[in-house]
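J.: sequence first, then the predicted structure:
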Amino acid sequence: MSSRLPLIALAVSAFAIGTTEFVVMGLLQQMAADLDVSIPAAGLLVSGYAMGVVIGGPLLAMATARLPRKTVLLVLMGVFIVGNLLCALAPNYETLMAARVIASLAHGSFFGAGAVVAGHIAAPGRRTQAIALMFAGLTIANIFGVPAGTVLGQALGWRSTFWAVTVLGIVALLVMARYVPRLEAMPPPRLGEELRRVLKPQVWVALGMTVFGFGGVFAVFTYIDPILTHRAGLDEHAISRVLVLFGVGATIGTLVGGKLADHRLMRSITLLLGALCVFFLCFATLMDSPAGAVVGVFLIGVLGFAANPGLQTRSMQQAHDAPLLASTLNQSAFNLGNAGGAWLGAAMLSHGAIYPQLSYAAAAVTAGGIGLTLLSAWMERRGLREAAAC
């Protein structure tokens, strides 16, 4: 059997997960009005999902460590389907928040288990390409899934978007059940040993780099719907087209950032986070112009995602002896940044802040990521000096 069908099934699953994670931002005002809550409260639906990933990822990774990977994938996709079905049926804000958390529980562990499966079914010499194909589903979700979900939600109501994601999840589940092979039994991970290895200070500094380096993006981007309509004066129906630009920018940023990180890892992270910090300071003014806001959304994609490959590499580099927990903790770190950024924006707006001030706050959060990057580099140099002295 060709390895393409199971990889396509994994990519479709990743596409569904990426769509449901980010689509709330394109429907924020509609959901707030329908649920009779404020825009900051609706923005916390992003934080709720992200915190589910933060907490659920490591716990589910450890709980399912001894199960066959195909079984894990099918169970997690089942949880994802149930969560999105509950989102579509949610009668109120509180139920929707709980449903978002349920849907998110599958996120971190799915990509950890999916990477293992993709690597094992890949043709010889194509392991990295196979894993990249699975993760491409997330990228495509930003380019097509989120804008399409926004258009669907604007036309038929936000619940229709979650119905569509539910159907997509069912399709992915059936294709995985049919085409993903049952791998030969693998030795179970030594969780106690992995836990000891991820307690190293450099691992936590690297995870902190990810949290702060990515957190600023969501302090602004969570509220991009009202920013584009209230500040830039764009029509609501233009939002989906602008979100396509964000997805294209995120793809470009990820590819360019990956090449830069391969060349000089820590220097590239520092420079890219520095460029992002400067951009946020400028975006506070740009968002009042339609053209400036549209260009700004594209640049949020480029600069906001350019450092991600380097941040991911740094986390994996420092926790290389704990592959199971390293992969899930890294997903948790990115989503803790998502949750913290969205929460910060909600708290500021609830206390009377205006949207340009969110951009200044995002710059401050990103500056924290730069500081942790410099600290990590210093700790590494000190460790090398001490090793040489011995």
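T.: Arrived safely, thanks for sending.
J.: C-alpha from now on. contacts and neighbour counts both.
T.: Noted.
J.: what distance separates stretch 157-175 from the middle of the whole chain?
T.: The chain centre lies 19 Å from the centre of stretch 157-175; the measure is C-alpha atoms, centre = their mean, to the nearest Å.
J.: please compare the first structure with the one that follows:
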Amino acid sequence: MGGLFIGTGEFVSMSLLPDIAKTTEVSIPAAGSYITAYALGVVVGAPLIAILAARWPRKLLLIALLALFALGYTTSAIAWNHPSLLIARFISGLPHGAYYGVACLVAATLVGEEKKAQAAGYVMAGLAAANVIGVPVATWIGQMMGWRATFGALAVAGGVSMAMFWYFIPTIAKDEHASPTAELAGLKRVQIWLTLATASIGFGGMFAVYSYITPTLTEVSGFSIEQVPMVLALWGLGMIAGNLIGGRLADRALTPAIFYIMVWNVVFLAFFSIFSSSSIATLITLFMVGCGFALVPALQVRLMNVAGRAQTLAAALNHSAFNISNAVGASLGGWAIAAGWGWASTGWVASALAVLGVMLMSISVLVERFQSRSSS
């Protein structure tokens, strides 16, 4: 539920942007700064909260993060001008990365060692479900009652989630070895940085395609603008399937699963460019591309395994890495289109980024084996 609401809040502001711009009396391009402010909050909040709250009991930390989420959306709903909404969107983004990271750690704690990736997949399935359920419902509320009602509803949802967390999640003993110093010391581990680099670059292909999916669907694949939400919902269903299946694969054999999923992404992101002129082939391909979201829980568990005592910081930084991949993918996809390669060229850019991800993961594994031999 937490993943669903936080994911909905992240994406719905994009669909409500024209109305928000009109209310705050700025242009739509200027209103894009609200999205930037949120992303900045994610990047700043993830490591900062992970370090400062390192010794907090994780159940209490999750509830506090949801309280911060509710505060951010309450201030967003009552913001009176452009600067105040910028500040509110920054506050709303602060708990994002830390929430998903800590939630995956808590979920993994509640199951056996052999089901850690599945547990992380369930958490991230909430984010995937936001694209299928949360965003359409929140957009409808915004269209019927205004964007302030949407943000207000999300604030209430945050409060409801806090109550559910308090009641349903058992008390989890805090890690007595955890401390800000231990979390920061974890940054010396090269495997953390290689895994984060794999996420930042290797997953950028998803966003290279997603950022420009609407004009590609309407200009190349032959869909009407009214059909685009249906197509995006199909992608979202693929994301949910990917989280659930990917978690099971990762629990059976983590490193091979990461490579299999990344090769899957290389192939189907390229297929997007090849088959984008066919509407039926595009639907099939986009569902398969959505399944590539299975990489998220797999990389999350790898970070848990290599982070040592820097569990909270590493888990939170994983979601900062995915926000970096968003910026990388969107920028490179935009450059390809601006260069005159066409809307469908984003698939080739995406596939190339996935190839780079495979290379980075290969380096990570080779370094890991070298370190293992040296220590023995």
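T.: Nice, I can see it. As the structure is a computational prediction, the values presented were derived from the model and not from experiment.
J.: work out the TM-score between the chains.
T.: Once the chains are laid over each other, their TM-score by TM-score structural alignment, normalised by the length of structure 2 reads 0.81; 373 aligned residues with a C-alpha RMSD of 3.7 Å.
J.: which residue ranges of structure 2 form strands?
T.: Taking DSSP state E, structure 2 contains no strands at all.
J.: quick check: the gap between the closest residue to residue 146 of structure 2 other than its chain neighbours and residue 166 of structure 2.
T.: Spatial nearest neighbour of residue 146 of structure 2, chain neighbours left out: residue 19 (7.8 Å); criterion: C-alpha to C-alpha, 6 or more residues apart in numbering. Relative to residue 166 of structure 2, residue 19 of structure 2 is positioned 36 Å away (criterion: C-alpha to C-alpha, to the nearest Å).
J.: those two: which is more packed in?
T.: Shown here are residue 19 of structure 2 and residue 166; by other C-alpha atoms under 10 Å, residue 19 has more neighbours (17 against 14).
J.: ok, the more buried one touching residue 150?
T.: No. If you go by C-alpha atoms under 8 Å, residue 19 of structure 2 and residue 150 don't touch, sitting 11.9 Å apart.
J.: what residue of structure 2 matches up with residue 243 of structure 1?
T.: Using TM-score structural alignment as the criterion, residue 243 of structure 1 maps onto residue 232 of structure 2.
J.: mind listing what the counterpart of residue 136 of structure 2 in structure 1 touches?
T.: Aligned by TM-score structural alignment, residue 136 of structure 2 pairs with residue 147 of structure 1. Counting by C-alpha atoms under 8 Å, 6 or more residues apart in numbering, residue 147 of structure 1 makes contact with 23, 26, 239-241, 243-244.
J.: go on, residue 224 of structure 2?
T.: Contacts for residue 224 of structure 2 were tallied using C-alpha under 8 Å, 6+ apart; they are 217-218.
J.: any idea how far residue 177 of structure 1 is from residue 355 of structure 1?
T.: Between residue 355 of structure 1 and residue 177 of structure 1 the distance is 46 Å, computed by C-alpha to C-alpha.
J.: ok, residue 315 of structure 1 next?
T.: To residue 177 of structure 1, residue 315 of structure 1 is 32 Å away according to C-alpha to C-alpha.
J.: do the same with residue 148 of structure 1
T.: Applying C-alpha to C-alpha to residue 148 of structure 1 and residue 177 of structure 1 gives a distance of 27 Å.
J.: what of residue 268 of structure 1?
T.: Look at residue 268 of structure 1 and residue 177 of structure 1: by C-alpha to C-alpha, they are 41 Å apart.
J.: before we move on, what about residue 208 of structure 1?
T.: Distance, residue 208 of structure 1 to residue 177 of structure 1, using C-alpha to C-alpha: 37 Å.
J.: for residue 307 of structure 2, give me its contacts.
T.: Counted by C-alpha under 8 Å, 6+ apart, residue 307 of structure 2 has contacts 186, 189, 191-192, 314.
J.: what subset of these is buried?
T.: The neighbour count (16 or more other C-alpha atoms under 10 Å) marks 186, 191-192, 314 as buried among the contacts of residue 307 of structure 2.
J.: inside helices: which ones of the residues you listed?
T.: Under the assignment DSSP state H, those contribute 191-192, 314 to helices.
J.: turn those into TSV, columns for distance to residue 280 of structure 2.
T.: Output for these, formatted as TSV (distance: C-alpha to C-alpha, whole Å):
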residue	distance to residue 280 of structure 2
191	41
192	40
314	40
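J.: can you tell me which residue in structure 2 aligns to residue 190 of structure 1?
T.: Residue correspondence to structure 2 (TM-score structural alignment): residue 190 of structure 1 is matched to residue 179.
J.: its match is in contact with residue 57, isn't it?
T.: No. Contact criterion C-alpha under 8 Å: residue 179 of structure 2 and residue 57 do not qualify, at 11.8 Å.
J.: what sits against the residue nearest to residue 277 of structure 2 when sequence neighbours are not counted?
T.: Once flanking residues are discounted, residue 277 of structure 2 sits nearest to residue 221: 4.6 Å by C-alpha to C-alpha, 6+ apart. Neighbouring residues of residue 221 of structure 2 by C-alpha under 8 Å, 6+ apart: 276-279, 282.
J.: mind doing that once more with 6 Å?
T.: By C-alpha atoms under 6 Å, 6 or more residues apart in numbering, the residues touching residue 221 of structure 2 are 276-279.
J.: buried residues, the longest helix belonging to structure 1. List them.
T.: Scanning structure 1 for the longest helix, with DSSP H as the assignment, gives helix 355-389. Neighbour counts over helix 355-389 of structure 1 (16+ other C-alpha under 10 Å) mark 355-370, 372-376 as buried.
J.: likewise for stretch 188-205 of structure 2?
T.: For stretch 188-205 of structure 2, the neighbour count (16+ other C-alpha under 10 Å) marks 191-205 as buried.
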